[in-house]
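In: next input, structure requested:
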Amino acid sequence: MEALFGYGSLILPMSVLGRFDEELRSRIDELRENGGASKEFLNYYMSERPVEKWKASDLHMVPAKIYGLKRSYSLEVYDSGNMLVAEEASKDEFINGVVIFPLDKNQVDKISETEEGYRTVEKKRDEIESYIPEEKLSEKGVEIPDKVKVYVADEEVEEVNKDTERTRSEPYHQYIVNGIRMIAEEWYTDEDQKQKLVEDFMSDFRKTTFEIDENMEWKRMIQK
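Out: I've put the predicted structure just below:
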């Protein structure tokens, strides 16, 4: 069994499945061939069939912080704006996202095929802090693996541009917003607990994510 840490579009559960599920990936490839982009992909992932497939899967998605990394909207791929990319940082810095498991090697390979421009680094359990209390994890029979792989920037990839003049792709950003809301629904039935998880997660996201501002300076999203 393997585990990955998703901090961008991989926060959306259906987007994870869409990398290795043949039916979903075939549909995304078809949309791409017809000129579709991030917004069209998101609309499909949020439709009934992909959601049903996720609900029927055995994937765990645990919202968490992972230390020793920082991230920015500096990957220039879509015309609509930039995607996120992480890089190694001091041990006190963190980003948030979701621990995704259990995955077999073939599933990880399929996901990696869609993450061109990234390499993986391995993080240990003591570098990961779950938003879900241990008692809640135990209640659901979920244990975060001892080792988790994270996709980080490959310095040789030209699409990673720290001199970018572009802000985030809003359709891409909605993968994150929709993803954490859906994951909160899976973990809690109480509406206040769901809302608290979403608010805590998105607050940390804004504090730890860098984006270019109108003066072409890198700022945390919360500072803009």
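
In: going forward, measure contacts between C-alpha atoms and count neighbours the same way
Out: Fine.

In: element containing V62?
Out: strand 60-67 (DSSP states H and E).

In: elements contacting that strand?
Out: Judged by 3 or more C-alpha pairs under 8 Å, 6 or more residues apart in numbering; DSSP states H and E, strand 60-67 is in contact with strand 94-103, strand 128-130, helix 170-187.

In: quick one more, to check against the first:
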Amino acid sequence: MNASKKYFAEALGTFALVLFGCGAATIASVTQSGPVGIGVLGIALAFGFAVLVMVYTIGPISGCHINPAISIAMLAAGKLSAKDTLGYVIAQCIGAVAAAGLLYLLATGSAGFVMPKWGLGSNGWGAGYGGEYNMTSALIAEFVFTFLFLMVIFGTTSERHNAPMMAGLAIGISLALIHMVVIPITGTSVNPARSLGPALFSGGMALQQLWLFIVAPIAGGLCAALVRKIFIDD
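Out: Okay, here's the model as predicted:
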């Protein structure tokens, strides 16, 4: 597949993930009369379904990583070249920022809109965010759940997997499950690009805390690649 087509597919897929997932957290959770009540479950399903549909939409083109932590883990596992890894990560970040920009445009169309401290579905931790978990909890959650997410991805996309067409379903469900647990802690990143887009437009605390949502998911993904190589792959 032509490299530019793969990079475009990654940008498009990440755009869709951020727009659907963070859109559910930002727009679908409030109306002029108050909360809609989709809650954690609704937001979790939005992220999971977004990944699910994009796996079958762009998977045959780029593999549907739509997440720098996945692409870097695939590089470490020898499944992606350094050139494509760089192209994928840049495309993913562009797609995420574009989606956050569109989400910001839509959100500001609401009368009386004021950007929250962690706006547009930004990730964070500490006083005033979600369940007010501390940095240690946030770091551990992002590392461990990204590790588990990558283990699902490595397993379902393995050449030994006897039902490759079911991979998208398993990956989408696993991401939804991750969100159900981690949303109260950090809003759930497990994806540096997903965190980057909203943080750039939200600014403030979201931007200050962005480092954790870059470092922890990438570390979790690399750990999964190492565990897979040592204990599972031949």
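
In: and the TM-score between them?
Out: In this superposition the chains share a TM-score of 0.34, using TM-score structural alignment, normalised by the length of structure 1; 129 aligned residues with a C-alpha RMSD of 5.7 Å.

In: got the angle between the strand holding V62 of structure 1 and helix 170-187?
Out: Angle of strand 60-67 of structure 1 versus helix 170-187, following axes from the mean of the first three to the mean of the last three C-alpha atoms, to 10 degrees, is 120 degrees.

In: beyond strand 60-67 of structure 1, next helix or strand please.
Out: Strand 60-67 of structure 1 is succeeded, C-terminally, by strand 69-78 (DSSP H and E).

In: helix or strand right after that following strand?
Out: For strand 69-78 of structure 1, the following helix or strand on the C-terminal side (DSSP H and E) is strand 81-88.

In: for that next one, which residues meet the burial criterion?
Out: For strand 81-88 of structure 1, the buried set under the neighbour-count rule, 16 or more other C-alpha atoms under 10 Å, comprises 81-87.

In: pick the most deeply packed of the helices and strands packed on strand 60-67 of structure 1.
Out: Neighbour counts (mean count of other C-alpha atoms under 10 Å) averaged over each of these peak at strand 94-103, with a mean of 23.

In: report all helices and strands that that strand contacts.
Out: Here strand 94-103 of structure 1 touches strand 2-6, strand 60-67, strand 69-78, helix 191-208, going by 3+ C-alpha pairs under 8 Å, 6+ apart.

In: dump the helices and strands packed on strand 60-67 of structure 1 to CSV, plus distance to R25 of structure 1.
Out: What follows is these, written out as CSV (distance: least, C-alpha to C-alpha, whole Å):
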stretch, distance to R25 of structure 1
strand 94-103, 17
strand 128-130, 30
helix 170-187, 17
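
In: for the ones you listed, which one sits closest to L24 of structure 1?
Out: Comparing those by their distance to L24 of structure 1 (C-alpha to C-alpha), the top pick is helix 170-187, with 16.0 Å.

In: so what does that closest one touch, helix or strand wise?
Out: Applying 3+ C-alpha pairs under 8 Å, 6+ apart, we find helix 170-187 of structure 1 packed against helix 38-45, strand 60-67, helix 191-208.

In: tell me the most buried of these?
Out: strand 60-67 (a mean of 24).

In: quick one: that strand to strand 2-6, angle?
Out: If you take the same axes, to 10 degrees, strand 60-67 of structure 1 sits at 70 degrees to strand 2-6.

In: got the angle for strand 60-67 of structure 1 vs strand 81-88?
Out: Inter-element angle recorded for strand 60-67 of structure 1 and strand 81-88: 60 degrees (by the same axes, to 10 degrees).

In: give me the angle between strand 60-67 of structure 1 and strand 94-103.
Out: For strand 60-67 of structure 1 against strand 94-103, the angle by the same axes, to 10 degrees is 150 degrees.

In: can you name the next helix or strand after the helix or strand containing D109 of structure 1?
Out: Element membership for D109 of structure 1, per DSSP H and E: helix 105-113. Next helix or strand after helix 105-113 of structure 1 toward the C-terminus (DSSP H and E): strand 118-124.

In: what residues sit buried inside that following strand?
Out: Neighbour counts over strand 118-124 of structure 1 (16+ other C-alpha under 10 Å) mark 118, 123 as buried.

In: mind listing residues that contact it?
Out: 66, 146-154 (C-alpha atoms under 8 Å, 6 or more residues apart in numbering).

In: sorry, back to before: let's have the helices and strands packed on helix 170-187 of structure 1 in TSV, adding distance to N106 of structure 1.
Out: Output for those, formatted as TSV (distance: least, C-alpha to C-alpha, whole Å):
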stretch	distance to N106 of structure 1
helix 38-45	21
strand 60-67	17
helix 191-208	30
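
In: near P35 of structure 2, how many other residues are there?
Out: For P35 of structure 2, the tally of surrounding residues (other C-alpha atoms under 10 Å) stands at 12.

In: mind giving me the packing neighbours of the host helix or strand of R32 of structure 1?
Out: Assessed by DSSP H and E, R32 of structure 1 sits inside helix 22-33. In terms of contacts (3+ C-alpha pairs under 8 Å, 6+ apart), helix 22-33 of structure 1 is packed against helix 13-20, helix 38-45.
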